[in-house]
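K.L.:
Sequence first, predicted model second:
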Amino acid sequence: MSNFTVWKTADPASAGKISAEIIAKTVIAKPDCLLGLATGSTPVPIYKELVAQHKKSNLDFSKVRTVNLDEYVGLSAEHPQSYHHFMMSNFFDHINIDLQNTRIPDGMAADLSAFCDQYEQQITNWGGIDLQLLGIGLNGHIGFNEPASVFTRRTHLTDLTESTRKANQRFFNSLDEVPRQAITMGIGTIMTARKILLVCTGIKKAEILERTFFGPIDPMVPASVLQFHQNVTVVADEAALKTILQKHPEFSA
C-alpha cells in the first residue's frame, strides 16, 4: 500500500471525523468542487460531522456540486430507503447546498440507458469529480459495481448479487423488498476522480480490505482496481485493518 495514504482510527466515529476533515479541506480549497458521494452505513458519521462543521464553523456548501454513486431501480425519490431520501435526511437538508447542484441517479427513469448516458455527460460538463467518497461491500463492490469478468466503465444498470441484497436487507422489512437492480457509476467513471477517499470500518470488512490492496487486481474484487489510482486515501478503523496487520506485519498505518 505504498501508493496510498492510510489513516488508522479507533472506531467508526473517529473515521467519520477524519474523513469529514478531508472532504472539508477539499471544499475550502475549491468552493465549487464536484464531490462524488456515497450512501449506506459507513458515510453516516461523515455526513454528521460535515453538518456539524457547517453549523459551527460555517463550512460553506453553497457552490459545491455533487454526484451520487448509485440508486436502486424502482424506488421513487420519496421512498424511505431510496438514496435520494438518504441524502436529503442525512446531509442535504442540513447544509446550505443548492439542490440544483446535486445529482442522484433516477431509478424511476423511463429510459434507464439514456439516463445513464446523461449522467455521464453531466459529470463531464461539471469538469470531473474532484473527490470521490467510497465505501466497500463485503464482496469488494464499490458503488454497485459487483464482481464480474471485466471492470465496468461507465454509469450503467446492474443486477445486484444475492450477497449484496442480503447485506442491505437490514434496511427493508424483508429480502423480497430489496430491489434487484440499481444504477451505478462504473469503475471507469470512479477512476477518473482526481482523489478517492475509501472509508472502511468494522471487522466484517477486514478480509475484503486486505484482498483489495494486497491481492491481485481482479474484477472479481472490484475495489482492487484502486491499486491503479495515484491518489487514494484510506480511512479505516482498527477492526477493518485487522487482517492486513496480521498478514502483513511490515505494514503500519
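P.N.:
Right, received. Where do you want to start? From a predicted model like this one, the values you see are computed outputs, not experimental measurements.
K.L.:
Please count neighbours and contacts with C-alpha atoms only from this point.
P.N.:
OK.
K.L.:
Would you state the strands of this protein in chain order?
P.N.:
Using DSSP state E, the strands of the chain run over 4-9, 34-37, 65-68, 70-72, 102-103, 131-134, 156-159, 181-184, 195-200, 232-237.
K.L.:
Which elements pack onto the first one?
P.N.:
In this structure, strand 4-9 packs against strand 232-237, with contacts taken as 3 or more C-alpha pairs under 8 Å, 6 or more residues apart in numbering; DSSP states H and E.
K.L.:
again with the shortest one
P.N.:
When contacts are defined as 3+ C-alpha pairs under 8 Å, 6+ apart, strand 102-103 packs onto strand 65-68.
K.L.:
For the strand it packs on, which outside residues touch it?
P.N.:
Outside of strand 65-68, the residues within contact range by C-alpha atoms under 8 Å, 6 or more residues apart in numbering are 32-38, 101-105, 123.
K.L.:
Which stretches in the chain count as helices?
P.N.:
Counting by DSSP state H, the chain has helices at residues 12-29, 44-57, 83-90, 112-125, 162-167, 187-191, 206-214, 242-247.
K.L.:
Could you dump those helices into JSON lines and include distance to Asn231?
P.N.:
JSON lines is the format used below for the helices of the chain (distance: least, C-alpha to C-alpha, whole Å):
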{"stretch": "helix 12-29", "distance to Asn231": "13"}
{"stretch": "helix 44-57", "distance to Asn231": "20"}
{"stretch": "helix 83-90", "distance to Asn231": "26"}
{"stretch": "helix 112-125", "distance to Asn231": "19"}
{"stretch": "helix 162-167", "distance to Asn231": "27"}
{"stretch": "helix 187-191", "distance to Asn231": "10"}
{"stretch": "helix 206-214", "distance to Asn231": "14"}
{"stretch": "helix 242-247", "distance to Asn231": "20"}
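K.L.:
Turn the contacts of strand 65-68 into JSON lines, including neighbour count and distance to Pro249.
P.N.:
Shown next, in JSON lines, are those (neighbours: other C-alpha atoms under 10 Å; distance: C-alpha to C-alpha, whole Å):
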{"residue": "Asp32", "neighbour count": "19", "distance to Pro249": "41"}
{"residue": "Cys33", "neighbour count": "21", "distance to Pro249": "38"}
{"residue": "Leu34", "neighbour count": "25", "distance to Pro249": "37"}
{"residue": "Leu35", "neighbour count": "23", "distance to Pro249": "35"}
{"residue": "Gly36", "neighbour count": "26", "distance to Pro249": "33"}
{"residue": "Leu37", "neighbour count": "21", "distance to Pro249": "33"}
{"residue": "Ala38", "neighbour count": "23", "distance to Pro249": "31"}
{"residue": "Asn101", "neighbour count": "15", "distance to Pro249": "45"}
{"residue": "Thr102", "neighbour count": "16", "distance to Pro249": "43"}
{"residue": "Arg103", "neighbour count": "18", "distance to Pro249": "42"}
{"residue": "Ile104", "neighbour count": "19", "distance to Pro249": "41"}
{"residue": "Pro105", "neighbour count": "26", "distance to Pro249": "41"}
{"residue": "Ile123", "neighbour count": "18", "distance to Pro249": "40"}
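K.L.:
Comparison target below:
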Amino acid sequence: MEVVILPGSKQIGKLAADAIEALLQRKPHAVLGLATGSSPVPVYDELAARHGRGLDFGAAHAFALDEYVGLAPGHRESYREVIMREFAGRVNIRTENVHTPDGAAADIPAECQAYEDTMKAAGGVDLQILGVGTDGHIGFNEPGSSLASRTRIKTLIEQTRRDNARFFGSLADVPHHVLTQGLGTILEARHVVLVATGAQKSRAVRDFVEGAVSAICPASVLQFHPHATVLVDEAAASSLRLADFYRHTYDHKPAWQGL
C-alpha cells in the first residue's frame, strides 16, 4: 500500500487524474471503477478539464460501486444520476458503457450476480476510485462485512445514513438499503486509488492503513491488495504514526514507477 500525503484536494485530484490519463493512453478501452460522495469530486473535475483538452473516454467503460435500493428512477441522489452529473455527462464516455446496479430490480440477488458477470465480461476493473467513510467503510461495505464479500444488498448503519443525509435534505429521506460491490469484488480491481480528505477522516485513515486487518474496519482489506494507492491531505493524514516515512518514500520515489 502506497500512502501519498498532499497539501489539498486539488493536488489529490491532479495526481489521481494522472494515473487515469496514463491508463487510458496505454489502454483506451480501460474499465474504470467509480465512487460517489464528496471525496472523488476533485478527481472528476480534473478529468473533465483534461477531456476539454483532448483526453478521450470514448472507448472506456465505467462501473459504479453501489446504488440505493428503492429510489424512484431518475431520483437526483441515485448514484447513476450522481455519476452522470459529476463525471460521465462531462466527458465523452458512452452512456451505455456506464454501468450501475439496478436498485429497483425485482430480483435483487439475480441483479447482483448479473452485475458481477457484466464486470467480468468487460475485462474487470483496471482502476477503482474509492472514498472511505468515517467508520472505515468502502463502497457500502459497513463494519462487519465479510472480507470476501461479493456484490449484494446491505443495510446501512445509522452513522452512514447521517453522513449521507446532507445530500437528501433530511435523514428520513435516506434509504436503509443499498446494492454494493463486495470487498472481494473491489480487491479484484487491478489498481485501487483511495481518496480521503479532512480531519474527520483521519481516524479511519489511521485504522485502515496502520491498524489490523479486520471486518470492523472494512477498508483495512486493502492491505492485501498488490497495488493500492492512498491519497490523503494533511488533515486526513494527521493521525498516521508513519506520516514522515510516507512523505520521505514519495519524495524519493523513482520517476519511472508512476502511481
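P.N.:
Structure received. Source: prediction; values computed, not measured.
K.L.:
Next, the contact list for the counterpart of Tyr79 of the second structure in the first structure, please.
P.N.:
Using TM-score structural alignment as the criterion, Tyr79 of the second structure maps onto Tyr83 of the first structure. If you count contacts by C-alpha under 8 Å, 6+ apart, Tyr83 of the first structure has them with Thr39, Asp70, Glu71, Tyr72, Ala77, Ile104.
K.L.:
Arg26 of the second structure too?
P.N.:
Contacts of Arg26 of the second structure (C-alpha under 8 Å, 6+ apart): none.
K.L.:
Indicate which one of the strands of the first structure is closest to Asn90 of the first structure.
P.N.:
Across the strands of the first structure, Asn90 of the first structure has its closest neighbour in strand 34-37 (12.0 Å, C-alpha to C-alpha).
K.L.:
ok, average deviation of the closest one from the second structure?
P.N.:
Following the fit onto the second structure, the mean deviation recorded for strand 34-37 of the first structure is 0.7 Å by mean C-alpha distance after the TM-score superposition for the first structure.
K.L.:
quick one: contacts of that strand?
P.N.:
If you take C-alpha under 8 Å, 6+ apart as the criterion, strand 34-37 of the first structure is touched by 64-69, 126-134.
K.L.:
re earlier: which of the contacts of Tyr83 of the first structure map to contacts in the second structure?
P.N.:
With both residues aligned by TM-score structural alignment, their matches' C-alpha atoms under 8 Å, the contacts of the contacts of Tyr83 of the first structure that the second structure also has are Thr39, Asp70, Glu71, Tyr72, Ile104.
K.L.:
could you dump those residues to TSV with distance to Ile203 of the first structure?
P.N.:
Output for these, formatted as TSV (distance: C-alpha to C-alpha, whole Å):
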residue	distance to Ile203 of the first structure
Thr39	19
Asp70	25
Glu71	26
Tyr72	26
Ile104	30
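K.L.:
between the residues you listed, which is closest to Phe213 of the first structure?
P.N.:
Nearest to Phe213 of the first structure, judged by C-alpha to C-alpha, of those is Thr39 at 22.2 Å.
K.L.:
Residue in the second structure paired with that closest one?
P.N.:
Under the alignment (TM-score structural alignment), Thr39 of the first structure pairs with Thr36 in the second structure.
K.L.:
residues touching that match, list them.
P.N.:
Going by C-alpha under 8 Å, 6+ apart, Thr36 of the second structure touches Tyr79, Val82, Ile83, Gly131.
K.L.:
Columns distance to Val205 of the second structure on top of those, output as a markdown table?
P.N.:
Output for those, formatted as a markdown table (distance: C-alpha to C-alpha, whole Å):
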| residue | distance to Val205 of the second structure |
| --- | --- |
| Tyr79 | 24 |
| Val82 | 25 |
| Ile83 | 25 |
| Gly131 | 11 |
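K.L.:
List just the nearest of those residues to Arg247 of the second structure.
P.N.:
Closest approach to Arg247 of the second structure among the contacts of Thr36 of the second structure (C-alpha to C-alpha): Gly131, at 20.8 Å.
K.L.:
residue in the first structure matching the closest one?
P.N.:
Gly131 of the second structure maps onto Gly135 in the first structure, by TM-score structural alignment.
K.L.:
Could you do Ser239 of the second structure as well?
P.N.:
Checking TM-score structural alignment: Ser239 of the second structure goes with Thr243.
K.L.:
Please verify my assumption that that match contacts Glu210.
P.N.:
Yes. With contact defined as C-alpha atoms under 8 Å, Thr243 of the first structure reaches Glu210; the gap is 6.3 Å.
K.L.:
List just the one of the helices of the first structure that sits closest to Val150 of the first structure.
P.N.:
Closest approach to Val150 of the first structure among these (C-alpha to C-alpha): helix 187-191, 9.9 Å.
K.L.:
What residues in the second structure pair up with the closest one?
P.N.:
Against the second structure, helix 187-191 of the first structure falls on residues 183-187 (TM-score structural alignment).
K.L.:
how close does that stretch sit to the first structure?
P.N.:
Here stretch 183-187 of the second structure, set against the first structure after superposition, deviates by a mean of 0.4 Å using mean C-alpha distance after the TM-score superposition for the first structure.
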